[in-house]
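> Give the three-dimensional model of this entry:
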Amino acid sequence: MRADPQVARFAVLQDAAEALLDELAERYMVDRRESKESLGAADALVRLERLMPRTPAAAPLAIAFTETPGIALRLGRWWVETLPGCSCAVCDEDPVQLVELLRLQAAALVEGGLWERVRRGVGGSWYESRLIGVGINARREGPLTREDSREARRSGFAAPVQWAPWPARPLKETSGPEEG
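Predicted coordinates for the structure are as follows:
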């Protein structure tokens, strides 16, 4: 079975995500973990790569490699970006622009530009996220289940949380001439 060329053009997203994960793992003090997980109850297992900063004050980054081919980017606790949002010819998303969005969002995260909190209201609780960085200033919110809301408050999200910048790896020292 041949891949649909309209959909296959998004394979560049997965290549860019792989390169981004490699760059971030080399540049920052993070642990890299790979697993197979389902993105939803009825979804198939997909490869998921996580970068966990070695300080709990910095937010994790995760990338799921979907069958589209595409990716699902998760920053911190609630920020999720599915790229492409739609792979049909009518929507005609530009893979180059999607790669740029992936890099913009990751850069804002590692610089400490993600802010998250839980808000309580009469109708229930919801999350609120903001991502601010060079070239991006975006906001998201959505409902939380009672269980998710309780767990989030126990984890310190009752007050706004601004995630810290990722810790950079120390520069490699260059050795001088050998003494002898």
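
> contacts and neighbour counts: CA atoms only from here.
OK.

> Can you give me every residue that contacts residue 139?
Residue 139 makes contact with 128, 129, 130, 131, according to Cα atoms under 8 Å, 6 or more residues apart in numbering.

> quick one: secondary structure of residue 139?
When states are read from DSSP: H, G, I helix; E, B strand; the rest coil, the local structure at residue 139 comes out as strand.

> Distance of it relative to residue 23?
26 Å (Cα to Cα, to the nearest Å).

> now swap in residue 80 and tell me
Following Cα to Cα, the distance that separates residue 80 from residue 23 is 21 Å.

> what do you get for residue 141?
Distance, residue 141 to residue 23, using Cα to Cα: 30 Å.

> now swap in residue 65 and tell me
Residue 65 is 17 Å from residue 23, by Cα to Cα.

> okay, these two: which has more neighbours?
Neighbour totals were compared for residue 65 and residue 23, and residue 65 leads with 23 against 11 (other Cα atoms under 10 Å).

> Give me the residues contacting whichever strand or helix holds that one.
When elements are defined using DSSP states H and E, residue 65 is found to belong to strand 61-66. Strand 61-66 has contacts (Cα under 8 Å, 6+ apart) with 14, 17, 46-52, 71-76, 106.

> Of these, which belong to helices?
Filtering those for membership in helices, criterion DSSP state H, returns 14, 17, 106.

> would JSON lines of those residues with distance to residue 116 and neighbour count be doable?
As requested, those are arranged in JSON lines below (distance: Cα to Cα, whole Å; neighbours: other Cα atoms under 10 Å):
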{"residue": "14", "distance to residue 116": "27", "neighbour count": "19"}
{"residue": "17", "distance to residue 116": "24", "neighbour count": "22"}
{"residue": "106", "distance to residue 116": "16", "neighbour count": "22"}
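
> Let's compare: structure for the following, please.
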Amino acid sequence: MRAYPHAVDTSRFAVLHDAAESMLDDLHERYMVERRESKELLGAEEALVRMVRLIPRTPAAGPLAIAFTDFPGLVVRLGRWWAEMLPACGCEACDEDPAELVGVLRGQVAALIEGGLWERVRRGVGGSWFETRLIGVELSARREGPLTSRDARDARRCGFAAPVQWAPWPFRPLGV
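Sure, this is the predicted structure:
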């Protein structure tokens, strides 16, 4: 995630890192998930970033991955295809409010945890597409995009030929 050339005060987005870190710690304590941390490339021309994944102990529940960029910002992935860049731009003209972006992060992650993410692959004349829907409290969004033939085959092998409604995350038993 590169800084937009007109981004002046990027430090205002550091609050996103703090909010994500706190949220990840809380989710790891409350739910039966495995936490994995690594350094990964976001793209061919990007630097290594810290990536934290929370993977529910039940395969029916959708995973969460958050990349912490140097901007500072976040790349949030829910399930297989839902991806959100926070901030989307970061320039002064767009004037994205960090507090609102924290709300977006929390709302989208809450929808995933509650079982509000639906995904599928569909075939068309021009190739295969992914389709996602995320439904939560005061949230109803839909996205779609093209898939390479390799990604489409892999997705169908993993059960995405039919719509997949990710299950709610399982709570951690008290005292564990």
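
> Make a markdown table from the ones in helices among the contacts of strand 61-66 of structure 1 and add distance to residue 5 of structure 1 to it.
Shown next, in a markdown table, are these (distance: Cα to Cα, whole Å):
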| residue | distance to residue 5 of structure 1 |
| --- | --- |
| 14 | 15 |
| 17 | 20 |
| 106 | 28 |
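
> From those residues, pick the one nearest residue 27 of structure 1.
Of all those, residue 27 of structure 1 sits closest to residue 106, with 13.0 Å by Cα to Cα.

> Need the counterpart of the closest one in structure 2.
With TM-score structural alignment as the matching criterion, the partner of residue 106 of structure 1 in structure 2 is residue 109.

> and if you look at residue 136 of structure 1?
When the two structures are superposed using TM-score structural alignment, residue 136 of structure 1 falls opposite residue 139 in structure 2.

> who touches its match in this structure?
So, once contact is read as Cα under 8 Å, 6+ apart, residue 139 of structure 2 ends up touching 107, 108.

> do you know how far it is from residue 106 of structure 2?
11 Å.

> again, but for residue 128 of structure 2
Summarising the geometry, the distance separating residue 128 of structure 2 from residue 106 of structure 2, computed by Cα to Cα, is 31 Å.

> More neighbours: these two, which one.
A direct count of neighbours by other Cα under 10 Å for residue 128 of structure 2 and residue 106 places residue 128 higher, at 19 against 15.

> Nearest residue to residue 30 of structure 1 in space, please, no chain neighbours.
Once flanking residues are discounted, residue 30 of structure 1 sits nearest to residue 53: 4.1 Å by Cα to Cα, 6 or more residues apart in numbering.

> quick one: contacts for the counterpart of the one you found in structure 2?
The pairwise alignment with structure 2 assigns residue 53 of structure 1 to residue 56, based on TM-score structural alignment. Contacts were defined as Cα under 8 Å, 6+ apart; by that measure residue 56 of structure 2 touches 31, 32, 33, 34, 62, 63, 169, 170.

> Counting neighbours, which of these comes out on top?
Neighbour count (other Cα under 10 Å) singles out residue 62 as the most crowded of the contacts of residue 56 of structure 2, with 26 neighbours.

> Could you verify my assumption that that residue touches residue 170?
No: at 10.9 Å, residue 62 of structure 2 and residue 170 do not qualify as touching, with contact defined as Cα atoms under 8 Å.

> tell me the SS of residue 86 of structure 1?
coil.

> give me the number of residues near it?
The burial count assigned to residue 86 of structure 1 is 14, neighbours taken as other Cα under 10 Å.

> dump the residue contacts of it.
By Cα under 8 Å, 6+ apart, the contact list for residue 86 of structure 1 reads residue 93.

> So the aligned residue in structure 2 for it versus residue 73 of structure 2, what's the distance?
With the correspondence set by TM-score structural alignment, residue 86 of structure 1 lines up against residue 89 in structure 2. When Cα to Cα is the yardstick, residue 89 of structure 2 and residue 73 of structure 2 sit 10 Å from each other.

> again with residue 102 of structure 2
To residue 73 of structure 2, residue 102 of structure 2 is 11 Å away according to Cα to Cα.

> Same drill for those two, tell me which one is more crowded.
When neighbours are counted by other Cα under 10 Å, residue 102 of structure 2 and residue 73 differ, and residue 73 comes out ahead with 27 against 19.

> so that one touches residue 13, yeah?
Yes: applying Cα under 8 Å, one finds residue 73 of structure 2 in contact with residue 13, separated by 6.3 Å.

> Spell out which residues are contacts of both of these two.
Residues within reach of residue 73 of structure 2 and of residue 13 at once, by Cα under 8 Å, 6+ apart, are residue 87.

> which neighbours do residue 102 and residue 73 of structure 2 share?
Taking Cα under 8 Å, 6+ apart as the contact criterion, the common neighbours of residue 102 of structure 2 and residue 73 are residue 16.
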